[in-house]
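Trainee: Dropping a prediction and its sequence here:
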Amino acid sequence: MTVYQLDAAMVRDAVTAARPDSPDDEEAVSSAFARAAWSVLCEPGDGVAGDVVAACGADRALSLLLERADPQRWLDAGGGRLDVGAAEVAAGIERWSPRLSARGVVSALTSAARLGARLVLPGDAAWPSGADDLGRHAPLALWVRGRLAALEPPGGSVAVVGSRDSTAYGEHMAIEIAGGLGDRGFSVVSGAAYGIDAAAHRAALAVKRTTVAFVAGGVDRAYPAGHRDLLTRIAAYGAVVAELPCGASPTRWRFLQRNRLIAACSQAVVVVEAGRRSGSLNTAGHAAALGRPLGAVPGPATSALSAGCHRLLREYDAACVTSADEVAELALGRLPTEQPTLLEGMADDPDAVRVLDALSPRSARAADELARRTGLAPRTVAATLGLLALGGRVRESATGWVRA
C-alpha cells in the first residue's frame, strides 16, 4: 500500500515521529503528512494555498498537485468554496510544482523528530488560536521546538519588538517591560533578532517566564548565529516556532511574513525602539490590520531610532506606553477599532523582494533556479527580472542573473 506514492509504513513512521501524541489512524496520518507537505511547497502567507487547502482539504489538494490536475478539477474539488479563479489556481500550481518532492517531506518530518521539534496543526490543542485570524494567509502548519503549551499560554502573551540597532535606552526599556510582563504572568513574544528582540527574550528568561520566538527559517537554523545559545534557552522555557520546515533559510520576504505571526499570536504588540523604516513597523502594521492593541515607547526627540515609534504615536493612534503596567493594561483593555494599516507602502513589491533575496551579487542564477528558490511561478520570475533590470537592480550575464 502507498500514500502519496510512498510506502505507507514510511509515511506513518515519519508523521508519528514528529507528532508522537497524535492519532495514528490512516486518515489522520495522511492529513498530517499533507499539511507538512504544504509547508514545504509554498511560501509563508500564500493566500491561494490557504484557499485550496481550506476548500479541498490538505490531503485532497496535495493529491491534485501530484496528479498534475488542471485548474478546473481544483475548482470542482472545492465545491464552490474556493474564493479564487482558475487563473490564480494555475499560477499557484506553477509556484508549487518545482518544490514537489514527497521524499523531501519525509526528510522534513524526520529532521524535526531528530531535533525534538514537533509538527503542530490547526485543531491541535497547542495550536495558537490567534493565528486563525489571518484567514487565507494563516499558516498551514507550525514547526515547534520547545514546549507546545507555550503557544497558547494561560496568562496570555504580548509581543515586544524593536530595532536591531538598539541603544542602551531602548534595551533598558525592553528589559523593564518584558521582565515586568513576565512577572505579571504574560508570555513574551518576539523574533529572536539582535537588539530589542534579544533584550525582551532575555528579560523573560531572567524571571523564568515563558517566551516564544517566531523565526523566519527552520527551527534548526540558529539565526542570527550569535543567538544559538539564546534560542536553546528559549526552547527550554518556551518555544521556537517556524512556519517553514527544518533546513529552510531565512530571507527578507520570510522575515516580513514572520512578522504577521508575531502580531497574530499576541494579545498586543509593543514597539520599544524603531527607526522610520524599521521592520518592527511591519509588525505594527499587521497588529493594526488584525485589530490588536498597539503600543509604542517614546524616545528622545533627537533619536533617529525612536522616529518610528513617534510616527506610530502621531499618525497611527498607538498608545504611549512607558512601563509593564501600562502594557498590561493595553493587552487587557478594549481592542481599538478601525486603526489604519501600515502595510501599504512599507516595503518593496513582494515579488521583487523575493527575487532579490534569491539572487547573488557574484554567482549567476538561472530563472528556473530562481523560481525554485522563491516559490514564484517561472513567468512571474521572468517578468519581475525584467522590471528589476529596467531599474538597474539586476543584470543578466551569459550564465544567468546577478544582483547589481
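Mentor: Arrived safely, thanks for sending. Remember, predicted model here, so these are calculated numbers, not experimental data.

Trainee: can we go C-alpha only for contacts and neighbour counts from here?
Mentor: OK.

Trainee: Neighbours of residue 397, how many?
Mentor: 12 (other Cα atoms under 10 Å).

Trainee: measure it to residue 385 for me?
Mentor: Distance from residue 397 to residue 385, counting by Cα to Cα, to the nearest Å: 13 Å.

Trainee: does residue 12 count as helix, strand or coil?
Mentor: helix (DSSP: H, G, I helix; E, B strand; the rest coil).

Trainee: quick one: residue 395 and residue 402 touch, right?
Mentor: Yes - Residue 395 sits in contact with residue 402 when judged by Cα atoms under 8 Å, with a separation of 5.7 Å.

Trainee: Report how many residues lie close to the nearest residue to residue 384 once chain neighbours are set aside.
Mentor: Take residue 384 and drop its neighbours on the chain: the residue closest to it by Cα to Cα, 6 or more residues apart in numbering is residue 352, 6.2 Å away. Counted with other Cα under 10 Å, the neighbours of residue 352 add up to 19.

Trainee: quick check, residue 352 in a strand?
Mentor: No - residue state for residue 352 (three-state DSSP) corresponds to helix; a strand is not indicated.

Trainee: ok, now which ones touch it?
Mentor: Counting by Cα atoms under 8 Å, 6 or more residues apart in numbering, residue 352 makes contact with 384-385, 388.

Trainee: Show me which of those is closest to residue 313.
Mentor: Relative to residue 313, the closest of the contacts of residue 352 is residue 388; by Cα to Cα it sits at 34.9 Å.

Trainee: dump the residue contacts of that closest one.
Mentor: Applying Cα under 8 Å, 6+ apart, the residues near residue 388 are 352, 394.

Trainee: Is it within a helix or a strand, and which one?
Mentor: Using DSSP states H and E, residue 388 sits within helix 378-390.

Trainee: Identify each buried residue in that helix, please.
Mentor: Within helix 378-390, the residues that qualify as buried are 378, 380-382, 384-386, 388-389, counting by 16 or more other Cα atoms under 10 Å.

Trainee: Pasting the second one now:
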Amino acid sequence: MPQTGHQYDQQPQAARQTPQAHEGRQITQDRQYQRPRPDLTARLNAWHARLAAANPAADLEAGEKAGARLIIPGSPEWPTQLDQLGPGRPLGLWLHGSADLRFSCLKSVAVVGARAATSYGNHIAAEFGVGLSEAGWTVVSGGAYGVDGAAHRGALAADSPTVAVLACGADVCYPAGHDTLFAAVRDQGVVVSECPPGVHPTRARFLIRNRLIAALSRGTVVVEAALRSGALNTATHALSLNRHLAAVPGPITSGMSAGCHRLLRERKAICVTSPEEMIDLVGVIGDDLARQARAPAVPRDKLNEPTRKVLDAIPTRGGAGPASIAVAAGVSLDAALSALGGLAAAGYIERATNGWRLRKESASYRKAPDSAFLEPPSTPEPAPLDDPPSPEDADPPHEMAPATWEDYR
C-alpha cells in the first residue's frame, strides 16, 4: 500500500534541517574541538619536580617517630572498599592510632556537615555519634570544627572507635584547637591520611580527602550543610560510589540546613532523624530495622468506643444530665448510664449540682482501672423505669458512683 503524507514528512530528520541550523551545529562542534586541552608536558614537568623533592625514606622515618604506620593495597589492614574508587584509589594511607582500620570500617557511617555548625547541628551530630557507636557502628568524619568534631566526641563518649580522615599529615594537628580531640581519637580510634608526615592542608586536599570519607563507610549522613559546603562534595562522592546518602532536615529559616534541604528536595538523599533510622538505611535487611515510632499512649486510649464518646460529651464546667450526655455522645441512654458509672468509679468525672462534669485533676487522663473498660450492653434496651446496668465494682477516689435511676436524674 503506498505511503501517504507529504514528501517532506517522509524525509530523514537530518535532511530536513535548514541551512541555518546545520551551520549552528557545525559551529558548536568546532568550539568543542577548540577547547583548550591540558598541557601534559607542563604537568609532567611539575610532577617530575615534586618527585625529585620526595624522600620516601625520610617520610617512613618521620612516620615511625610519630607513631604512624603506612599501609598499601594488599596490606592486612587495607579497607577493600577503597578499590571502588578505581583510578582515584589512594596509593597508600598513613595511619596513627590503636584501632584496626579495616575492621573498624566494616560497619561504619560517615557523619559530615558544616564547620560553622549551629547549636542544633552540633547537638544532632553528637547524638548520631553516640547512637551509632552504641549500636556497634564506627563513626567516620573529617576531624574539622563543627559537625565533624561533635560526631567524633559523641563516638568517644560511647567508648567506641572513631576514624578521623585528615587533609594533612597524620602527625599534623589541624585544626590546632582539636589537639586534645585527635589525641583521644588516636587512643581509641585511628587517624587516617594519604599525605606523608609533615604535610599541611590546602583547599584542594580537603576536597580530595572527601572521597576517602565517602568510600570508607557504608553510607553518609549530612547533618548540616549550606548550599556551598564541603559536606555536599562528600555527598557527591557517596552518590558516585552508589553508597547510601542521608540528610537531616533542619529549620527552613536556617541557611546552614539549605544544602540538606536541597538534597532532600532533589531526592538524592533519604531523610533521617535518628541514628536508628540511619542504621535502618545502611544495615542488613531484617537485622537492623528501626523501631516504628508511635505516639505516646495515654490511659484514655484503652477506653472502649462508647465510653470515649460519653467522656467527650461531658462538659468541663457546669454539668449535664445523662439524657443530654447520651444525645451529645450519640449513644443510647443505657450505654451512657453504664459508661457514666465506670467513668465516675475511675475518677474521670464527678457529680455536679445539675449533672455530671469532668474532674479538674483528670485533665491528663489518669490511668483507668479495668472497670472503666466497659463494653456497650448487648442485651435489649430495658424499659425506662427499669434499673440501669451497674458498673463493675471499683473503688472510686472520692465517692461512690450512684447506682439507682433517681440518682442519675
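Mentor: Perfect, thanks for sending it. Since we're looking at a predicted model, the values are computed, not measured.

Trainee: After superposition, what is the TM-score?
Mentor: TM-score of the superposed chains, computed with TM-score structural alignment, normalised by the length of structure 1, equals 0.59; 248 aligned residues with a Cα RMSD of 1.7 Å.

Trainee: picking that back up, counterpart of the helix holding residue 388 of structure 1 in structure 2, which residues?
Mentor: Alignment of helix 378-390 of structure 1 against structure 2: no match, by TM-score structural alignment.

Trainee: how about the following helix or strand past that helix: buried residues?
Mentor: Following helix 378-390 of structure 1 in sequence order, the next helix or strand is strand 394-397 (DSSP H and E). The neighbour-count check on strand 394-397 of structure 1 (16+ other Cα under 10 Å) flags 394-396 as buried.

Trainee: closest to residue 91 of structure 1 among those residues?
Mentor: Residue 91 of structure 1 lies nearest to residue 394 out of these, by Cα to Cα, at 23.9 Å.

Trainee: who touches that closest one in this structure?
Mentor: Listed by Cα under 8 Å, 6+ apart, the contact set of residue 394 of structure 1 reads 385, 388, 401-404.

Trainee: How about residue 249 of structure 1?
Mentor: 216-218, 221.

Trainee: mind running it again at 6 Å?
Mentor: Taking Cα atoms under 6 Å, 6 or more residues apart in numbering, we find residue 249 of structure 1 in contact with residue 217.

Trainee: any chance of the buried residues of strand 394-397 of structure 1 in TSV, with distance to residue 95 of structure 1 too?
Mentor: TSV is the format used below for the buried residues of strand 394-397 of structure 1 (distance: Cα to Cα, whole Å):
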residue	distance to residue 95 of structure 1
394	22
395	23
396	22
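
Trainee: I'd assumed residue 198 was in contact with residue 192 of structure 1.
Mentor: Yes - applying Cα atoms under 6 Å, one finds residue 192 of structure 1 in contact with residue 198, separated by 5.5 Å.

Trainee: Neighbour count: the two, which is higher?
Mentor: Taking other Cα under 10 Å, residue 192 of structure 1 and residue 198 do not tie; residue 192 has more neighbours (29 against 24).

Trainee: which residues touch the more buried one?
Mentor: Going by Cα under 6 Å, 6+ apart, the list of residues near residue 192 of structure 1 reads 198, 213.

Trainee: Could you rerun that using 8 Å?
Mentor: Per Cα under 8 Å, 6+ apart, neighbours of residue 192 of structure 1: 198, 201, 213-215, 223-224, 227, 231.

Trainee: Trace it over to structure 2, please.
Mentor: Matched by TM-score structural alignment, residue 192 of structure 1 corresponds to residue 143 in structure 2.

Trainee: Just say helix, strand or coil for its match.
Mentor: Residue 143 of structure 2 - assigned by three-state DSSP - is coil.

Trainee: do the same with residue 160 of structure 1
Mentor: What three-state DSSP gives for residue 160 of structure 1 is strand.

Trainee: right, and it touches residue 187 too?
Mentor: No - counting by Cα under 8 Å, residue 160 of structure 1 does not reach residue 187; the two are 10.2 Å apart.

Trainee: Which residue ranges of the stretch 151-300 of structure 2 form helices?
Mentor: 179-188, 203-216, 230-240, 258-265, 275-282 (DSSP state H, counting those that start in this stretch).

Trainee: which bit of structure 1 covers the first one?
Mentor: Okay, so that is helix 179-188 of structure 2. If you align by TM-score structural alignment, helix 179-188 of structure 2 falls on residues 228-237 of structure 1.

Trainee: Off-centre distance for stretch 44-57 of structure 2?
Mentor: How far stretch 44-57 of structure 2 lies from its chain's middle: 44 Å, per Cα atoms, centre = their mean, to the nearest Å.

Trainee: again, but for stretch 305-316 of structure 2
Mentor: Taking mean C-alpha positions (Cα atoms, centre = their mean), stretch 305-316 of structure 2 and its chain are 40 Å apart.

Trainee: do you know how far the closest residue to residue 113 of structure 1 other than its chain neighbours is from residue 235 of structure 1?
Mentor: With sequence-adjacent residues excluded and distances taken as Cα to Cα, 6+ apart, residue 113 of structure 1 is closest to residue 18, at 4.9 Å. For residue 18 of structure 1, the distance to residue 235 of structure 1 (Cα to Cα) stands at 16 Å.

Trainee: Check residue 107 of structure 1 too.
Mentor: Counting by Cα to Cα, the gap from residue 107 of structure 1 to residue 235 of structure 1 is 22 Å.

Trainee: Next: residue 97 of structure 1.
Mentor: Distance, residue 97 of structure 1 to residue 235 of structure 1, by Cα to Cα: 34 Å.

Trainee: Mind checking which of those two has more residues around it?
Mentor: Per other Cα under 10 Å, whichever of residue 97 of structure 1 and residue 235 has more neighbours is residue 235, with 24 against 18.

Trainee: Correct me if wrong: the more buried one contacts residue 146.
Mentor: Yes - under the criterion of Cα under 8 Å, residue 235 of structure 1 makes contact with residue 146 at 4.2 Å.

Trainee: and residue 280 of structure 1, how many neighbours does it have?
Mentor: Applying other Cα under 10 Å, we find 28 residues neighbouring residue 280 of structure 1.

Trainee: My error: substitute residue 21 of structure 2 in the last question.
Mentor: When neighbours are defined as other Cα under 10 Å, residue 21 of structure 2 has 11 of them.
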